[in-house]
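In: Okay, sequence plus prediction incoming.
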Amino acid sequence: MEPQPRPVTPAAPPTIVGDRPPKPEPIDSEVLLLVEGKDSHNFFDALCKHLKLSDQLQIMNFGGVRELKEFLIGLRSASGFGDVKIMGIVRDAEQSSASAFQSVQESLKHAKLPVPVNPEQFSYDGQPAVGIMILPGQGQPGMLETLLCKTFADTPERHCIDAFFKCVQEQCPDSRVSNPEKARTRVFLATKKKPHPSVGVAARIGYWHLGQEVLEPTRKFLQSLTAATD
């Protein structure tokens, strides 16, 4: 009698990790800074080191803007969350600073966390206190790269970069730059001795002037986070 073939068990569908928000890591600080993506994580890590605040707060990457709500819910059950006294959330404005701020407010409400009334102000209506910063700041649309473009606005490189994009527009009319700020930061980084396409890694290398006046609101937001636990 010929052996019967074994039944084939259907393979389980692959898990798409990209559809899930990053899992909150254990918390070991009273101060949390939640940021949008790896580039922002690296940038704010460099800025905190520049301000000598690295040992006073913990930075977490919540992933993309659509993942913040679930990340906050998961954060509440993370080890050490009960000891957190204050938390800052930083995300890009994209097309609208007001819409971005309202989106973060809704995520906080969903996670039953304090909800600030205005950007860069803290809500102390519960623990932890919570503040929100929308980049590039001052109610403007844009993102981290928009703010970084301002750090080299008056440099010779900026004039050359503008001339480059003008030339491309004139010589290649079918060319389209979908995100001018991101494009300009990458061209600026291409002028460095060891170019790197990541604006966050570039911050760690020291390619951004973190003491620039345009970064003062961002520095103050970080400083206000750590000052609240003094």
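Out: Right, received. Where do you want to start? Numbers count the residues shown, from 1 in each chain.
In: Going by C-alpha atoms from here, please, whenever you check contacts or count neighbours.
Out: OK.
In: Who are the contact partners of Leu147?
Out: Contacts for Leu147 (Cα atoms under 8 Å, 6 or more residues apart in numbering) come out as Leu135, Pro136, Val214, Leu215.
In: Would you mind measuring from it to Gln171?
Out: The spacing between Leu147 and Gln171, counted by Cα to Cα, to the nearest Å, is 29 Å.
In: can you check Pro217 too?
Out: 39 Å.
In: Counting neighbours, go ahead and name the busier of the two.
Out: Neighbours per residue (other Cα atoms under 10 Å) separate Pro217 from Gln171, with Pro217 holding more: 15 against 10.
In: So the residue most central in space within the chain versus Met60, what's the distance?
Out: Most central in the chain under Cα atoms, centre = their mean is Glu36, positioned 2.9 Å from the mean C-alpha point. Distance of Glu36 to Met60, given as Cα to Cα: 9 Å.
In: try Arg219
Out: Distance, Arg219 to Met60, by Cα to Cα: 17 Å.
In: Okay, strands next: where are they in this structure?
Out: For the chain, the strands defined by DSSP state E cover 31-35, 58-61, 86-92, 122-123, 129-135.
In: got another, please set it beside the one above:
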Amino acid sequence: MSLKPREITREKLLLVEGKDEVNFFEALLEQSGIEGFEIIDVGGKRNFAKELKMLALLTGFEKVKTLIIVRDADDNADDAFASAGSALHSIHFHTPNCQNELREYEGRKVGIYIMPGNFENGMLEDLCMSSVADQPVISCIESFFECIKQKGCIPKNLSKAKAHVFLASQSELVTSIGVAAKKGYWNFSHPSLQALTHFLQEA
């Protein structure tokens, strides 16, 4: 878990689940030319409410003009949105009416983005893999997983497994989705990432 700030120094906060997300969004923001965000790792999807309450006590929080929560949909995008909304309610913030949209109230923008987007179930790994879906190696990866399925081997988390096999196919192996983002392994200009990029630009 990354160190939490002792005071808020920027007007835009982006709260994410973990270190992989921090690295991914640092790379995405840099690639997209989006500035002004302070990215905070809350240390897991169950910690948003606790971390928000702590952040709200820090010097500078009263000057925050944009607050974004980004988390995985996992098995239920609607439940993930409701959970993030509950975290915002814990500090008496008005929540957006819908996931992946911004709400402005009394001069402050608040948003909840549920990955991979489009109200679909899944996670950061699904979003990353969608950005490289047109690469030739993907057919090899799909064949590999079909093969091991026939042998009775079914990964507990197929999305993570496919992402790590893709990373293993690169010239330099990394085992972190976030580090892979900083090395340029994910295609930030792919149409599948445009909704997220636009959301952050509007924030």
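Out: Thanks, I have the structure now. Model, not experiment: these values are computed from the prediction.
In: can you pull the contacts of the aligned residue in the second structure for Leu75 of the first structure?
Out: Under the alignment (TM-score structural alignment), Leu75 of the first structure pairs with Leu55 in the second structure. By Cα under 8 Å, 6+ apart, the residues touching Leu55 of the second structure are Ile8, Phe61.
In: now swap in Thr95 of the second structure and tell me
Out: Gly85, Leu88, His89, Arg103, Val110, Gly111.
In: After alignment, which residue of the first structure pairs with it?
Out: By TM-score structural alignment, Thr95 of the second structure lines up with Val115.
In: Kindly report the same for Ile138 of the second structure.
Out: Aligned against the first structure by TM-score structural alignment, Ile138 of the second structure finds its counterpart in Arg158.
In: now do Ser189 of the second structure
Out: Looks like Ser189 of the second structure aligns to Gly211 there (TM-score structural alignment).
In: what about its match, distance to Ala46 of the first structure?
Out: When Gly211 of the first structure is compared with Ala46 of the first structure (using Cα to Cα), they lie 12 Å apart.
In: before we move on, the earlier item: test my guess that the residue nearest to the centre of the first structure contacts Gly63.
Out: Yes. Assessed by Cα atoms under 8 Å, Glu36 of the first structure is found in contact with Gly63 at 5.4 Å.
In: The longest helix anywhere in the first structure packs against which elements?
Out: In the first structure, taking DSSP state H as the definition, the longest helix is helix 156-171. Other elements packing on helix 156-171 of the first structure under the criterion 3 or more Cα pairs under 8 Å, 6 or more residues apart in numbering; DSSP states H and E are helix 180-190.
In: what about 10 Å?
Out: Using 3 or more Cα pairs under 10 Å, 6 or more residues apart in numbering; DSSP states H and E, the elements in contact with helix 156-171 of the first structure are helix 144-151, helix 180-190.
In: Near Cys98 of the second structure, how many other residues are there?
Out: Count around Cys98 of the second structure with other Cα under 10 Å applied: 16.
In: wait, what's in contact with it?
Out: By Cα atoms under 10 Å, 6 or more residues apart in numbering, Cys98 of the second structure lies in contact with Asp78, Phe81, Ala82, Gly85, Gly111, Ile112, Tyr113, Phe119.
In: same thing with Ala183 of the first structure?
Out: Applying Cα under 10 Å, 6+ apart, the residues near Ala183 of the first structure are Glu145, Cys149, Ile161, Phe165, Val177, Pro197.
In: Equivalent analysis for Gly43 of the second structure, please.
Out: Residues in contact with Gly43 of the second structure (Cα under 10 Å, 6+ apart) are Met1, Ser2, Leu3, Lys4, Leu15, Val16, Glu17, Gly18, Lys19, Glu51.
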